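# sequence plus the predicted model coming up.
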Amino acid sequence: MFDRQLIWISLGLMLTGLIMVGSASFPISTRLTDQPFHFMLRHMLFVCLALGASSVVLRIQLDTWLKYSGKFLFVSILLLIAVLLVGKSVNGAARWLPLGIFNLQPAEVAKLSLFIFISGYLVRRHGEVRESFKGFVKPLIVLITLAFFLLLQPDLGTTIVMFVTTIGMLFIAGAKLWQFIALVMSGISLVIVLIIAEPYRMRRVTSFLDPWQDPFGSGYQLTQSLMAFGRGSWFGEGLGNSIQKLEYLPEAHTDFVFAVVAEELGFVGVTLILVLIFALVLKALLIGRKCLQHDQRFGGFLAFGIGIWFAFQTLVNVGAAAGIVPTKGLTLPLISYGGSSLIIMSVAVSLLIRIDHECRLYLENEPPRSENEEQK
């Protein structure tokens, strides 16, 4: 009763991520630890933790997530506050809570908790969202609360992902078009203000528009990434043969692992990975549609939310590496190095599998419809 295709797609992405993280991290791992496989072994540990967490999530019924969605959101807010008080700061951003074997990034937990909470809200207040402005605004207040703590870290990238996914879920729930347009315009205006307010964000935008103007300064990371894409050509330089990962390209195994993929595996490898991610997103959207068609609203809205989340975050990560959008520091789903991101996204995939499983059980036990009902 489980979607085996979804399982194999996810495992394929995780295995690809393990291989590419290992390849991209050899130079920096050797320099920092004198062990070329240090980051690869850590990522392997994250994969094991992710699979363990996923196996637990698969056994939890959706009604449990719906029942405790508010408490889950509250815990994520506490974690966001904790990271501001006692969090580990890296490159001027306090985003991690040290937990011994790995550093927890509360922003990743906040993403999933928000989408679960909004799915539950849309089940409880579906008519109110469709008919009144008050019902439309209530989930936005929760989003603004989370965004406030995220921007204090600061973490604009996660805030944008949450915003885009939230408005997508509200639109699917039947929010009025003028409300949707007004929210999108307000969000774009706010992002512009936030970019102008911080010099480092403004430098990212200007360097993105013309990275070659300052190739050894603000445009360094992007120019090195573009060189990796150029060297990759159709079939790449071969696995392990990247030049840019030799500490020319910063964050080669995290935010810019896709550039190393492009250099080593070429256009063909890039296309295969994007097809796998697209297949996962398509699966999520189809599961969501099937659930909504059979009145399984919580699972339907959550599946759509996960699909939008994965699609938009992939778009930003790949776009940043290819110079299409400004750098935002978001991971490539199930591929980039990072324990919090990998575990939370694996949990999200497990939720998709559970949603599909419960929908199949419902359809199997659903009483047959009469001819009049089918015509309606």
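Now that the structure is in, tell me what you want to look at.
# going forward, measure contacts between C-alpha atoms and count neighbours the same way
Fine.
# hey, where'd the helices end up in the stretch 1-150 of the chain?
Along the stretch 1-150 of the chain, counting by DSSP state H, counting those that start in this stretch, helices occupy 4-33, 38-57, 62-67, 69-86, 106-124, 126-131, 133-152.
# who wins for proximity to residue 176 among these?
Closest to residue 176 of those, according to Cα to Cα: helix 126-131, at 6.6 Å.
# how much space separates the residue nearest to residue 244 when sequence neighbours are not counted from residue 95?
Spatial nearest neighbour of residue 244, excluding adjacent residues (Cα to Cα, 6 or more residues apart in numbering): residue 228 at 6.1 Å. Plainly put, residue 228 is 29 Å away from residue 95 if you go by Cα to Cα, to the nearest Å.
# more crowded one of the two?
Neighbours per residue (other Cα atoms under 10 Å) separate residue 228 from residue 95, with residue 228 holding more: 28 against 24.
# who's in contact with that one?
242, 243, 244, 259, 260, 262, 263 (Cα atoms under 8 Å, 6 or more residues apart in numbering).
# next up, a second structure to put side by side with the first:
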Amino acid sequence: MLKYLIPIFNPTKSDWAPLARIIHWLTLLWLFIGLVVLFSASYPEGGDNLGNGLYYIKRQLIWAYPGLILFNVVSETSLKKLLKITPIVVLILFAAIIATNIWGVTINGAQRWLGVGTFLIQPSELIKPFLVLQGAIIFSQWHKSTIEKRIFWLVIFALILGGILMQPNLSNAALCGITLWLIALMGMIRWRDLGIVALIGISLGVISIQFNQHQLQRVMSFRDPWENISGDGYQLAQSLIAIGSGGTWGSGLGFSNQKLFYLPIQYTDFIFAVFAEEFGFVGCIALLLLIMSWATVGVLIAIQSQTTINRLIAGGAIIFMVGQSLINIAVATGAFPTTGLTFPLFSYGGNSVLASLFLAALLIRVARESNEGTLLEFPQPSQR
């Protein structure tokens, strides 16, 4: 029990497989750096608007503690047990997504949260690790499953993505859809089927952009933010100024100028810009090396997986954690249009912290089961 209540303390880690221990400490390092950067990025906003500079970091720590407990619990729970409850949890969170579209709390024009007391629950964020698990279940058994089962879960996945898209949250819907698509690809689903699904997904994305003025403006301003620096291009322009101001070594922790009410939402979507200004080019390279190290260890875990389902779970966790991080960085540097995706374990948001630590724990669990003799008894897909 002590190892759960004090998440950093876990005497059994010495018995873990080497890759499991490495990904464990890399995740904790990632979280620690993220908390330090969030404290710096959010302090002016909290102090000016809420009268408490520590407001955001305090709430993030409130979420991080149960997140670390969840991290330890999942690391110690067999995938077989987690997979048994996954279909039910996916359906519950799907219902919560639908409820969010009806009764949800609207913030900045998006209706993505359910109010629970003083906390906001974001089902579209919490569902990510369970999409990985359910996607691994379906696509690892695809060629052995009945047509009815395939159709049922494909419809559920489509409805989940549609519900997220209606919030509107095109970026999150696209990320979830791409992750499921790549899990299916790793499960060796036929290219023809994957191509049809990809075409449908791209078409829906284009339609959403055409009919959603806010999304269209984001795409248009991305081409040249300086053309309308006082309008739609303001956010990206301020982000680029922050990154450029960092120079080689940065201005130092806490000394970003752009976070002083020039750069909007600097503690969520554009937190990387604050990091780049305070830690400079060298700090950015170090952060990218950390993320790439995490990804490399994750790929090694996936390669060593002894079952298809374990490999798909590892792949899905890597795609969500690393893919979302790189997209967030690409947005802040102007390589991608503004998406609204947070930086895992950096950006403010308790739901994101819970989902990210859950995903990292799944990767640890795959590493442990692949190297400590615990195998899932799932039928292997035929090779075709």
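That came through, no problem. Values in this document were obtained by computation on a predicted structure and should not be read as measured data.
# returning to what we had before: dump the helices of the stretch 1-150 of the first structure to a markdown table, plus mean neighbour count and distance to residue 279 of the first structure.
Output for these, formatted as a markdown table (neighbours: other Cα atoms under 10 Å; distance: least, Cα to Cα, whole Å):
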| stretch | mean neighbour count | distance to residue 279 of the first structure |
| --- | --- | --- |
| helix 4-33 | 19 | 8 |
| helix 38-57 | 18 | 20 |
| helix 62-67 | 15 | 23 |
| helix 69-86 | 18 | 28 |
| helix 106-124 | 24 | 20 |
| helix 126-131 | 17 | 29 |
| helix 133-152 | 17 | 28 |
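# as CSV, those with distance to residue 198 of the first structure would be great.
CSV is the format used below for those (distance: least, Cα to Cα, whole Å):
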stretch, distance to residue 198 of the first structure
helix 4-33, 30
helix 38-57, 32
helix 62-67, 38
helix 69-86, 19
helix 106-124, 20
helix 126-131, 35
helix 133-152, 11
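# and residue 157 of the second structure, what pairs with it in the first structure?
Matched to the first structure by TM-score structural alignment, residue 157 of the second structure sits across from residue 143.
# and the gap between that match and residue 170 of the first structure?
When Cα to Cα is applied, the distance between residue 143 of the first structure and residue 170 of the first structure equals 12 Å.
# next one: residue 26 of the first structure
Separation of residue 26 of the first structure from residue 170 of the first structure (Cα to Cα): 43 Å.
# that's a helix at residue 240 of the second structure, yeah?
Yes: under DSSP: H, G, I helix; E, B strand; the rest coil, residue 240 of the second structure falls within a helix.
# residue 166 of the second structure pairs with which position in the first structure?
Residue 166 of the second structure maps onto residue 152 in the first structure, by TM-score structural alignment.
# now its match: closest residue in space, sequence neighbours ignored.
Of all residues not flanking residue 152 of the first structure in the chain, residue 84 sits nearest, at 7.6 Å (Cα to Cα, 6+ apart).
# in this structure the one you found contacts residue 94, no?
Yes: with contact defined as Cα atoms under 8 Å, residue 84 of the first structure and residue 94 form a contacting pair (6.3 Å).
# identify the contacts common to the two.
With contacts defined as Cα under 8 Å, 6+ apart, the residues shared by residue 84 of the first structure and residue 94 are residue 153.
# which strand in the second structure runs the most residues?
Looking across the second structure with DSSP state E, the single longest strand is strand 110-116.
# what does that one correspond to over in the first structure?
Mapped onto the first structure using TM-score structural alignment, strand 110-116 of the second structure covers residues 93-99.
# next: stretch 193-201 of the second structure.
Using TM-score structural alignment, stretch 193-201 of the second structure pairs with 179-187 in the first structure.
# tell me roughly how far the matching stretch lies from the second structure on average.
By mean Cα distance after the TM-score superposition for the first structure, the fitted stretch 179-187 of the first structure averages 2.9 Å away from its aligned residues in the second structure.
# quick check: the aligned residue for residue 85 of the second structure in the first structure?
So, by TM-score structural alignment, residue 85 of the second structure is matched to residue 68.
# let me fix that, I meant to ask about residue 276 of the second structure.
Residue 276 of the second structure maps onto residue 262 in the first structure, by TM-score structural alignment.
# look at that match and give its secondary structure.
Classification of residue 262 of the first structure using three-state DSSP returns helix.
# any idea how far residue 281 of the first structure is from it?
From residue 262 of the first structure across to residue 281 of the first structure, the span is 21 Å (Cα to Cα).
# matching residue 341 of the second structure against the first structure, which residue comes up?
Match for residue 341 of the second structure (TM-score structural alignment): residue 330.
# its match is in contact with residue 315, isn't it?
No: Residue 330 of the first structure lies out of contact with residue 315 (Cα under 8 Å); the separation is 10.0 Å.
# which one's more surrounded, the two?
Neighbour totals were compared for residue 330 of the first structure and residue 315, and residue 330 leads with 23 against 17 (other Cα under 10 Å).
# wait, a helix at that one?
No: note on residue 330 of the first structure: no helix contains this position according to three-state DSSP, which reports coil.
# which ones are touching it?
Shown in contact with residue 330 of the first structure (Cα under 8 Å, 6+ apart): 157, 158, 255, 313, 316, 317.
# again, but for residue 138 of the second structure
When contacts are counted by Cα under 8 Å, 6+ apart, residue 138 of the second structure touches 145, 150, 153.
# number of nearby residues for residue 94 of the first structure?
Per other Cα under 10 Å, the neighbour tally for residue 94 of the first structure reads 21.
# what does residue 154 of the first structure give?
Counted with other Cα under 10 Å, residues neighbouring residue 154 of the first structure total 17.
# do the same with residue 278 of the first structure
Using other Cα under 10 Å, residue 278 of the first structure has 16 other residues around it.
# apart from its chain neighbours, what residue comes closest to it?
Closest residue in space to residue 278 of the first structure, ignoring its immediate chain neighbours: residue 311 at 7.4 Å, by Cα to Cα, 6+ apart.
# before we move on, what about residue 184 of the first structure?
Nearest non-adjacent residue to residue 184 of the first structure, counting by Cα to Cα, 6+ apart: residue 167, 7.8 Å away.
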